[in-house]
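Engineer: Pasting the sequence and the predicted coordinates here, then a few questions.
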Amino acid sequence: MSTPATTQANDGRAPRRRIPASWIAAALAVLLLAAIGFSTQYRSTESAAASGPKRFDPAAFGAQNYESKVVPAIEKKAVELPVLVKALADDKDAAGAEFGTRQGTGPYSFAVKGTGEAGTVKSGLLPVTVPGLPEGTRVSLQTGPAINGTALRDAAGYITFGQFLNQVEYADAATALNNEMRQKLLATLDAPSLAGKRITFTGAFSLLSPSVVTITPVAIEEAS
């Protein structure tokens, strides 16, 4: 009796080979990776940075705002210094609300102007004797090289914390305005030569004490 050379299924067809499950899983993984590759957009570091939030540029902010906006705003709002000091002495809060600006509960900042006799520059400050002020009031104009404070930013009235991403940018904006003032005004000002002369000034200061007024100027000229 002979033995059949091949074994067939009951229906007469040869049995099918089963594909291992591991092969199917591997094939699906390859297809998935290929789909991800086709749908992924690759960008250079430069293009990725360009599409993100624009980085704050303090120097550009100062150049765009100082002469065109800050100086005109301070000149327009400037109060005669004797008038302001008297108002502060009478009612500091009322004077702040009427003449000053501030963010939150911070100190008021004021735009002021005045005329007086310049003294001798010392430690970056030009003292000015302004008639009509209470006895003992000390008035000084910052002449650099270091310019401190945020008075130009704050007294302008239109620059607020909400315009910036964080406190660092807000502080950098104030420094940038001070730098612009130093370049536009102080770089050509011979402050020592003003000693003993009658001058006019316009600028801003933040209130710490009505008897000590340290002004960041935007204009200093010999009085005619």
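Structural biologist: On my side now, so go ahead.
Engineer: going forward, measure contacts between C-alpha atoms and count neighbours the same way
Structural biologist: Fine.
Engineer: all helices in the protein, in order from the N-terminus.
Structural biologist: 21-39, 45-51, 58-65, 71-77, 81-90, 92-99, 151-156, 167-184 (DSSP state H).
Engineer: what's the nearest residue to the residue nearest the centre of the chain if we skip its chain neighbours?
Structural biologist: With distances taken as C-alpha atoms, centre = their mean, the chain has residue 173 as the residue nearest its mean C-alpha position (3.0 Å). What sits nearest to residue 173 in space, not counting adjacent residues and going by C-alpha to C-alpha, 6 or more residues apart in numbering, is residue 58, at 5.6 Å.
Engineer: ok, structure two:
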Amino acid sequence: MTDVHPSAPTAPPPPVPAPPRTTGRRATRRRTLIAVAAGAVLVVAMALSTEVRSTEAAAQQAAAATFNPQAWATENYPRQAEAITASAVDLAQLLSEVAADPEAAGTRYGHKTGATSPFTYPVKTTGTAGAVQGTFLALDVPGLPAGTTARVQIGPAITGTAVRDATGTVEFGQFTNQVDYAAAGTALNDQVRTTALAGIDPAALTGRQVSVVGAVSLLTPTSIAITPVQLEAAP
């Protein structure tokens, strides 16, 4: 029988091997490879979405974005003048209706460019030409309300935006900014001078019957300034 001595030491368990130190390096290397791959994909995507333009193409695009009011007016004035002529209301009739109900007359015949803007109307009338007064030709029109004066813009400076605004077809939203919108009105006035008023000697019209088709902004209903798109004088 073998003797057992409790006090005798027992053999220690074998040591547990330490985990390989290369595990952390492999994870770091894996993350680095993933980051590099993702960066490469991003660079390729940016390259595919980038538009490469020559200096000449960029210059052409910049030129196209620049508004040319004279070219615009040359193209659009004939349509604007035709629309004013087609919808023109007799001036004496218009002023009579404005006196009775300004809002109703404005809604029926005119157009506004804004809530606080005056109505602008396409009009027609015939009267006796008076003297030239600066850039206006006085016009004696029968049937106008008492105290009302009528004049026709004859240049050389044509002011206002009545021709632009009289039909409601030229709107601010068609232009890039307020500067271009205003320039369009000025360019239309230039067309009035070179078309409707071409070859006309205003001083030679005094005392003659003159028929006018044009546009009026009724800032003051008793002082009428017509911007003409047609001006004809009787022999």
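Structural biologist: Here it is on my side, so go on. The shown structure was predicted, so the numbers you read here are calculated from the model rather than taken from an experiment.
Engineer: What's the TM-score once they're superposed?
Structural biologist: Overlay of the two chains. TM-score (TM-score structural alignment, normalised by the length of the first structure): 0.79; 191 aligned residues with a C-alpha RMSD of 2.1 Å.
Engineer: Residue 56 is in contact with the residue nearest to the centre of the first structure, correct?
Structural biologist: No - between residue 173 of the first structure and residue 56 there is no contact under C-alpha atoms under 8 Å: 9.2 Å.
Engineer: one step back: counterpart of the residue nearest to the centre of the first structure over in the second structure?
Structural biologist: Under the alignment (TM-score structural alignment), residue 173 of the first structure pairs with residue 184 of the second structure.
Engineer: what does residue 76 of the first structure give?
Structural biologist: Residue 76 of the first structure maps onto residue 86 in the second structure, by TM-score structural alignment.
Engineer: isn't residue 126 of the first structure right next to residue 117, touching?
Structural biologist: No - Residue 126 of the first structure is not in contact with residue 117 according to C-alpha under 8 Å; the separation is 10.2 Å.
Engineer: Looking at these two, which is more packed in?
Structural biologist: Counted by other C-alpha atoms under 10 Å, residue 126 of the first structure and residue 117 do not tie: residue 126 has more neighbours, with 22 against 18.
Engineer: which residue lines up with the more buried one in the second structure?
Structural biologist: Counting by TM-score structural alignment, residue 126 of the first structure lines up with residue 137 in the second structure.
Engineer: so who does its match touch?
Structural biologist: 129-131, 151-154, 202 (C-alpha atoms under 8 Å, 6 or more residues apart in numbering).
Engineer: Measure how buried residue 176 of the second structure is and give me the count.
Structural biologist: When neighbours are counted by other C-alpha under 10 Å, residue 176 of the second structure comes out with 12.
Engineer: ok, now the one 4 residues further on?
Structural biologist: When neighbours are defined as other C-alpha under 10 Å, residue 180 of the second structure has 17 of them.
Engineer: Next: residue 52 of the second structure.
Structural biologist: Residue 52 of the second structure, neighbours per other C-alpha under 10 Å, totals 9.
Engineer: cool, and residue 221 of the first structure?
Structural biologist: Residues near residue 221 of the first structure, counting by other C-alpha under 10 Å: 14.
Engineer: Need the counterpart of it in the second structure.
Structural biologist: Using TM-score structural alignment, residue 221 of the first structure lines up with residue 232 in the second structure.
Engineer: quick one on the thing from earlier: ok, the residue nearest to residue 173 of the first structure touching residue 172?
Structural biologist: Yes - using C-alpha under 8 Å, residue 58 of the first structure makes contact with residue 172 at a distance of 5.9 Å.
Engineer: Understood, closing this out.
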